[in-house]
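# Here's my sequence, what's the structure:
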Amino acid sequence: MLTCNRLAPSVLQQQNAPSSSKHYDIKWRKLRREKVLKIDLPDFDERRREEKMTPDEMRLKMKKDGRLPPRNFMERPLNIASTGGLFEQYVPPEGDGKSSAISKDGAKQRLTELEKRGKSYMELRKIRKYEENFDTKEFAQQAQLIYIEAHKLMEDVKKNEDELHDRITEHAYPQMMFGLELKSLRWNFIESLEPPRVVHIRTTELMGKENLYAQVTVRMHTKQTLAIYDRFGRLMFGSEAVVKDILEYVVFEKHIVNEYGLWRIHGKIVPDWMPPREPLIKSYRKPAIEPVQEDEPKSEVVEVEETTQPNLATA
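Below you'll find the model as predicted:
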């Protein structure tokens, strides 16, 4: 059975047409041009030539290439984890911790504290915008635990430095660690004479209204022991056996806008009426004293005059 494949006349003409009569449409010229990409090959010798250029030649070349002149400084990222100090510092009443609430001085203290609580309640509302469950009584207990953990970690700073930064701000760290190099710290918390309580709350804005920092002052009246030994093991300050009553006003700070912010120790308020701290007993190296060599005594020559004695026999 014979079969015949019949092709369309246009297909036959396209197959049999000579190459010289091939038609190129102008509208495809742009697409044919975009098929080829011109790439500037790197010139490895250009850097050597730039090193030999004068400043004027280098400026003209950079202007021709569309490059900006290099900057002489590098911008570093800025991270403000804490403020630089205490703002609107709390002023403790004179005689606090010594006078009772029944006495005249104690009644004055309660009255002045009531006058200062108005602004603290206003600042407390700002904190509760970011921490809905913030309670002053619970925070005072939490602050005391942070205080105890921080002082326990200070006994071995090299081992617990990262954990210590989670409980102490960058502002308070150098102040609390000053003078403790090559020394041993022994600190113990005995008990609380009075429950810790919040006495002062303040917030501040830093580099913008939405960047808020909060500082809460907690009053702590506790019993503690503290002893500091030098590198030779000699006692410099305090004693591990003597328990003392300590009244402190500790300021805790937090970047409340930060979701992962932590309450940390930011500083301590030392009122003017507080008694001065005992001085440190320092040990010094005994200087090497060379023995003084005394000069040998000079032998004195005594001249004896010859005297003629009378001859008794002849006399």
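# all contacts plus neighbour counts: C-alpha atoms, from now on.
Noted.
# Could you report the neighbour count for residue 30?
Residue 30 is flanked by 9 other residues according to other CA atoms under 10 Å.
# Next, the contact list for it, please.
By CA atoms under 8 Å, 6 or more residues apart in numbering, the contact set of residue 30 is empty.
# Can you tell me the element it falls in?
Take DSSP states H and E as the rule and residue 30 turns out to sit in helix 29-34.
# Over to residue 228?
According to DSSP H and E, residue 228 maps onto strand 212-229.
# Give the other helices and strands that that strand contacts.
Using 3 or more CA pairs under 8 Å, 6 or more residues apart in numbering; DSSP states H and E, the elements in contact with strand 212-229 are helix 136-153, strand 184-205, strand 235-254.
# structure for this one too, so we can compare:
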Amino acid sequence: MNSLRAIQRVAPALMLANRVNRVPFTPAVALGIRGYATRHRQSEGKQILVRDYGVIANYVPPEATPSISDFHKWRLIKWRNMRNSVQNMLGIGLIKYKSLYEKWNSGRFLSLAEETYKDMNSAFARGDRHLLEEVCLDAMYSNLKNDLKKRNNVTWEWQYHGEVEAPKIVCVRCMGTSGFSKTGFSIGQVTVRMHTKQSLAVYDKKHRLVGGDPNNVQHVKEYVVFQRALTDPEDAWKVYGKVTPTEQKF
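As a prediction, the model looks like this:
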């Protein structure tokens, strides 16, 4: 019973939870096809560390726009979405300007983000801490590692069953110590809406199903924040955390 309660408490990290900083089919990294930069590297005799600024912006556009008949709510949502779109364009412009080693391409980024998201979920299910440390930044990795410690002699089997909708960029921001200069340290953060089909099954030591269902494919919607040091040639886009859409207040 204690094991099952622990499973029920931790399982939402994969299937349905969206809280901040929580968190293959055939994981490419595990097969050696795609590599990730390490979090601590030596470059020109200096150690480069990814800095933690927190989630720069957690705005998530609402799934539906209020009817124009409710003009007050409709106007506020339109204004917030327009302001976010302008900030996104500025963020992408700054990422393009400040990134000294990688040319921004939205399609290529979304493809990489989706693969990284699948690798993270697959590694978490298998308990692969090494891969988790490669695809996640400190806060996300720490939370997932703590969740792994709560497992009690059970095995997780997670499967990705495709997209419900294609991944979509919803928020882009850039921050650093250098303002509009190309010198200094700068990071980019991009929030991606992931709407995928997943299944999860949990088995005990005798391979008896004690949680989830391998045949129960669920639609999971998550907003995943990716971060990269723009001025570091060896850094890669990694999972910083997740944000939860907040209830709109008027």
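# Output the helices and strands packed on strand 212-229 of the first structure in CSV; the columns should cover mean neighbour count and distance to residue 222 of the first structure.
Formatted as CSV, those follow (neighbours: other CA atoms under 10 Å; distance: least, CA to CA, whole Å):
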stretch, mean neighbour count, distance to residue 222 of the first structure
helix 136-153, 17, 10
strand 184-205, 18, 4
strand 235-254, 18, 5
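# closest one to residue 170 of the first structure among the ones you listed?
Proximity to residue 170 of the first structure (CA to CA) singles out strand 235-254 among these, at 10.9 Å.
# helix or strand right after the closest one?
Once strand 235-254 of the first structure ends, the next helix or strand along the chain (criterion: DSSP H and E) is strand 264-269.
# what stretch of the second structure does that next one fall on?
Aligned by TM-score structural alignment, strand 264-269 of the first structure falls on residues 238-243 of the second structure.
# For the matching stretch, list every residue counted as buried.
Judged by neighbour count (16 or more other CA atoms under 10 Å), stretch 238-243 of the second structure contains these buried residues: 238-243.
# Could I get the residues you listed in CSV, plus columns for distance to residue 204 of the second structure?
Formatted as CSV, these follow (distance: CA to CA, whole Å):
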residue, distance to residue 204 of the second structure
238, 32
239, 30
240, 31
241, 29
242, 29
243, 32
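# Quick check: the two most widely separated of those residues?
It's 238 and 243 that sit farthest apart of those, by CA to CA, at 14.9 Å.
# And residue 207 of the first structure, how far from residue 63 of the first structure?
Counting by CA to CA, to the nearest Å, the separation of residue 207 of the first structure from residue 63 of the first structure is 38 Å.
# before we move on, back to that, give the buried residues for the helix holding residue 30 of the first structure.
Here helix 29-34 of the first structure shows no buried residue, counting by 16+ other CA under 10 Å.
# give the contact list for the spatially most central residue of the first structure.
The centroid of the first structure falls nearest to residue 170 when counting by CA atoms, centre = their mean (2.9 Å). By CA under 8 Å, 6+ apart, the contact set of residue 170 of the first structure is 81-82, 266.
# try residue 50 of the first structure
By CA under 8 Å, 6+ apart, the contact set of residue 50 of the first structure is residue 58.
# hmm, back to that, quick one, which of the helices and strands packed on strand 212-229 of the first structure gets closest to residue 124 of the first structure.
strand 184-205 (6.7 Å).
# hmm, back to that, name the residue in residue 207 and residue 63 of the first structure with the higher neighbour count.
A count of neighbours by other CA under 10 Å puts residue 63 above the other of residue 207 of the first structure and residue 63, at 12 against 8.
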